[in-house]
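Student: Would you be able to build a 3D model of this:
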Amino acid sequence: MKTREDKIYDTIGHVIMTILSLVAIIPILLMLVSSATDNNALLQNGYSFFPEKWSLFAYEWIFSSNSAVVLRAYGMSFVLTGSGVTISLIITTLLAYGLSKKDLPFRGALTFMVFFTMLFNGGLVSTYINYTRVFHVKDTFAGLLVPGLLMNAFNVLLMKSYFVTGVPDEILEAAYIDGAGEFQTMYAVALPMAKPIIATIGMFVGISYWNDWNNGFIYLVKNTDLYSIQNLLNRLMQNIQALSQNASNLSDASQGLAQIPTATVRMAMATLGILPIVIIYPFIQKNFVKGITLGGVKG
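Tutor: Below you'll find the model as predicted:
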C-alpha cells in the first residue's frame, strides 16, 4: 500500500512529466497545423492552432515542382540511414563486446583511446582535408556515410557498460564450458540479451543519419543526385531566400515568389523531414521496455 509520501511523489512526477510532454508535443502540433494553413492567412494572423483557412498548397507546391527529386531524396535518406545503422551497429557491437572482456590485453588503454575521441578531435579543416584528399569521399556516398556519424565513442562506451552489467558472466562461462567459441558466444548468447541496448543505439544512429544535412552540405559539391531529404529541403529553403532577397530587383523573381507559399512551405518541409521518424518510432519503442535478460543465473 502506498504511503502519503509516495502518493505526493507520484503526483509531482506525473505533473512534471505532463508539462515536459506538452513542451515537446505542442511545437510539433503547431508545426503540423501551420503547414496545412493558407499562406496568406498565416502571414496576416500569425501562427495559430485554429487557422481561419486551411490549405495544403505548401505540400502541393513541393511535390508538383519537385516530385521526382523529393522522392529520390527520400529514397537516398532511407538507403543512407539503413546502411549507416547497419554498419555502425556492427562496428559498435564488435568493439564494445571486445572492450567488455576483462582479460582483453591493453583493455584500459584501448578504452581510454575510445573515450579520448569524445573530448578532442582534429578540427573541421583538418578533418575535411583528410576525408577529401586522403579518403576521397567528396561527391560520393561515403561522404554522407562516414564522416562524424559512422562511429560514436559514446555509443561504444554505452554498449560496453551494458555488456559488463547486463550480460552475466556465469551465462558466458556456461557457453564456454559447452564448447562455444568467442564469436559463437557473442552471437548466440550476448547479442540476444543485448537487444534493448542495440535497439536504443540503433535509434540514436538512425535519427542522426536521417537528420544530418551537414555532410551533404560539406562533401557534396557537384553530385546533387546524392542529396538526402534534409539536404534537398535545405537547398529549397536557400532558393526561396534567394528569391526573397532579389524580388525587389528582378520582376521575374517577384512573380515567382508570389506563387510560393513562403511561410507555410517552411513548416511543410519540416513536417516532411520528421514524418518517417515519427511513423517508425512506435515500432522501435517497444524494445525500450522489454526485459533486459532472456535467461536466469543460478545461485
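
Student: going forward, measure contacts between C-alpha atoms and count neighbours the same way
Tutor: Noted.

Student: give me the number of residues near residue 104?
Tutor: Residues lying near residue 104 (other C-alpha atoms under 10 Å) number 11.

Student: That one against residue 98, yeah?
Tutor: Yes. Counting by C-alpha atoms under 8 Å, residue 104 sits close enough to residue 98 to count as a contact (7.2 Å).

Student: so where do the helices sit in the stretch 151-299 of the chain?
Tutor: Remark: helices assigned in the stretch 151-299 of the chain by DSSP state H, counting those that start in this stretch are 153-166, 169-177, 182-185, 191-193, 195-211, 214-219, 229-246, 251-258, 264-285.

Student: For residue 23, find the nearest of those helices.
Tutor: Taking C-alpha to C-alpha as the criterion, residue 23 comes closest to helix 264-285 out of the helices of the stretch 151-299 of the chain, the separation being 16.7 Å.

Student: Give me the distance between residue 52 and residue 95.
Tutor: In this structure, residue 52 lies at 56 Å from residue 95, with C-alpha to C-alpha, to the nearest Å as the measure.

Student: this one next, for a side-by-side:
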Amino acid sequence: MSKKKIQSVGVRSFGKKADIFFNVFLAIFALSCVFPFVFVIIISLTSEQSLLTNGYTLWPSEWSLDGYRYLMDLKEQLLQSLFVTVTVTVVGTLINTTFTSTFAYAISRSDFVLRKFFTIACLITMLFSAGMVPNYIVMTSMLGLKDTIWALILPMAISPFNVIVMRTFFKRTVPDSIIESARIDGASELRIFGQIVLPLAVPGIATISLFAALGFWNDWFNALLYIQSDNLIPLQYLLMKIQANIEFMTQNASMGSALSSGAEAIPKEATRMAMVVISTLPIALSYPFFQKYFVSGLTIGGVKE
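Tutor: Below you'll find the predicted structure:
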C-alpha cells in the first residue's frame, strides 16, 4: 500500500472518530439542556408529602396532580390571562417584527441619506433609557394607555437590538444589485421590500420574531405598572400573584386556625413547579415551528450574470 493511501485511510479513520466524539458531546449537551425542564415536570407531578419526606428525586415515591388541581380551581382566571397573553404575544410580535424590519432595512441601504443619524439614535436607546418614571408618565398621562391592552404591547413595539441584528442581516444578505435592478424595472420601495427583500430575509425575520414573542410571553413588569383590571392581567403576572399569595399564606399561617389549615392544604412546591410548566411549555413547543425557517431562504435568490 502506498504512502498516500495509508495517509488517506488514517485521515478517514480520524474523521470518523472525531464525528463520534462530537456527536456524543452534542448529545450530552442537549440532554443537559432538556434535563432541568424534565425535572421540573417530575416535581410538579410529585405529592407534597413525598417532597417533604424524600426531597427532590427523579422517581418520587408518590405521584400526584395536586399542584395542577390547585391551579385548576383558578381555571377561569387562568384561561382569561392565557387569552390575554396569547393576544399580546401575537399582535405584539407582528408589530415588533414590522417596525423592526422596516427600520433596519432603511438604515441598511447606503443610498439613504439619514442612515447614520437613525443608526446612532438606535444605538443610543440601547445604551441609555429615560427611566421608569418618564415612561410611566408618557404611557398614562400623555398617551392615556393605562389599564388597556396596548400598555402591554407598545412599550416593546420595537427592539433596538433586533434592529441592529436585522440591519447587519440586510447588508450581508440582500445585494445592492438586486435592488438596483428592481428600481430600473420601475418597482417602488414598498414593492422591493415586500417581494424581494423579505423572501431573502426569512431566517432573520424568524429569529427576531422568536425573540419578540419570547419577550412578550414572559413580560410581567408592564402589567405591574399599567394594569389594574383583572380581565387584562397576563399569564406571567397572574402566576406571580398566585405565588405571592401562597408565600403570604405560608408565612402567616400562625395568625389563625383557618389560615393555617388552608396553607397546609396547598401543595406549595408542586404548585410552583406546575406554574413553571404552564408558563414555559407553550413557548417551548413553538421552537420547532420556528426552527425550520432559520435555514430556509439562505440560498433563495441571487444575482444572475
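
Student: And the TM-score between these chains?
Tutor: Taking TM-score structural alignment, normalised by the length of structure 1 as the basis, the two superposed chains have a TM-score of 0.93; 296 aligned residues with a C-alpha RMSD of 1.8 Å.

Student: Am I right that residue 118 of structure 2 is in contact with residue 107?
Tutor: Yes. Residue 118 of structure 2 lies in contact with residue 107 (C-alpha under 8 Å); the separation is 6.9 Å.

Student: Looking at the two now, which is surrounded by more residues?
Tutor: Residue environment comparison for residue 118 of structure 2 versus residue 107 gives the larger neighbour count to residue 107, 24 against 15, counting by other C-alpha under 10 Å.

Student: helix or strand for the residue mapped onto the more buried one from structure 1, which one?
Tutor: Superposed on structure 1 with TM-score structural alignment, residue 107 of structure 2 falls opposite residue 99. Element membership for residue 99 of structure 1 (DSSP states H and E) is helix 57-100.

Student: Show me what that helix is packed up against.
Tutor: Using 3 or more C-alpha pairs under 8 Å, 6 or more residues apart in numbering; DSSP states H and E as the contact criterion, the elements in contact with helix 57-100 of structure 1 are helix 107-119, helix 141-145, helix 153-166, helix 195-211, helix 229-246, helix 264-285.

Student: For residue 90 of structure 1, which of these is the nearest?
Tutor: Each of these has some distance to residue 90 of structure 1 by C-alpha to C-alpha; the shortest is helix 195-211, at 10.0 Å.

Student: with structure 2 superposed, average distance for the closest one?
Tutor: Mean deviation of helix 195-211 of structure 1 relative to structure 2 after superposition (mean C-alpha distance after the TM-score superposition for structure 1): 0.6 Å.

Student: try stretch 75-89 of structure 1
Tutor: Mean deviation of stretch 75-89 of structure 1 relative to structure 2 after superposition (mean C-alpha distance after the TM-score superposition for structure 1): 0.5 Å.

Student: Contacts for that stretch next, please.
Tutor: For stretch 75-89 of structure 1, contacts defined as C-alpha atoms under 8 Å, 6 or more residues apart in numbering pick out 144-145, 149-151, 198, 201-202, 205-206, 209-210, 226-229.

Student: Tell me how far residue 2 of structure 1 lies from residue 10 of structure 1.
Tutor: 10 Å.

Student: And these two? Which one has more around it.
Tutor: Using other C-alpha under 10 Å as the criterion, residue 2 of structure 1 and residue 10 rank with residue 10 on top: 13 against 8.

Student: name the element the more buried one belongs to?
Tutor: Per DSSP H and E: residue 10 of structure 1 is located in helix 4-35.

Student: which residues touch the aligned partner of residue 72 of structure 1 in structure 2?
Tutor: The equivalent of residue 72 of structure 1 in structure 2 is residue 80 (alignment by TM-score structural alignment). When contacts are counted by C-alpha under 8 Å, 6+ apart, residue 80 of structure 2 touches 231, 232.

Student: contacting residues around the residue nearest in space to the middle of structure 1?
Tutor: The structure's structure 1 has its C-alpha centroid closest to residue 207; by C-alpha atoms, centre = their mean the separation is 1.1 Å. Taking C-alpha under 8 Å, 6+ apart as the definition of contact, the neighbours of residue 207 of structure 1 are residue 277.

Student: so what corresponds to it in structure 2?
Tutor: Structural alignment places residue 207 of structure 1 opposite residue 214 in structure 2 (criterion: TM-score structural alignment).
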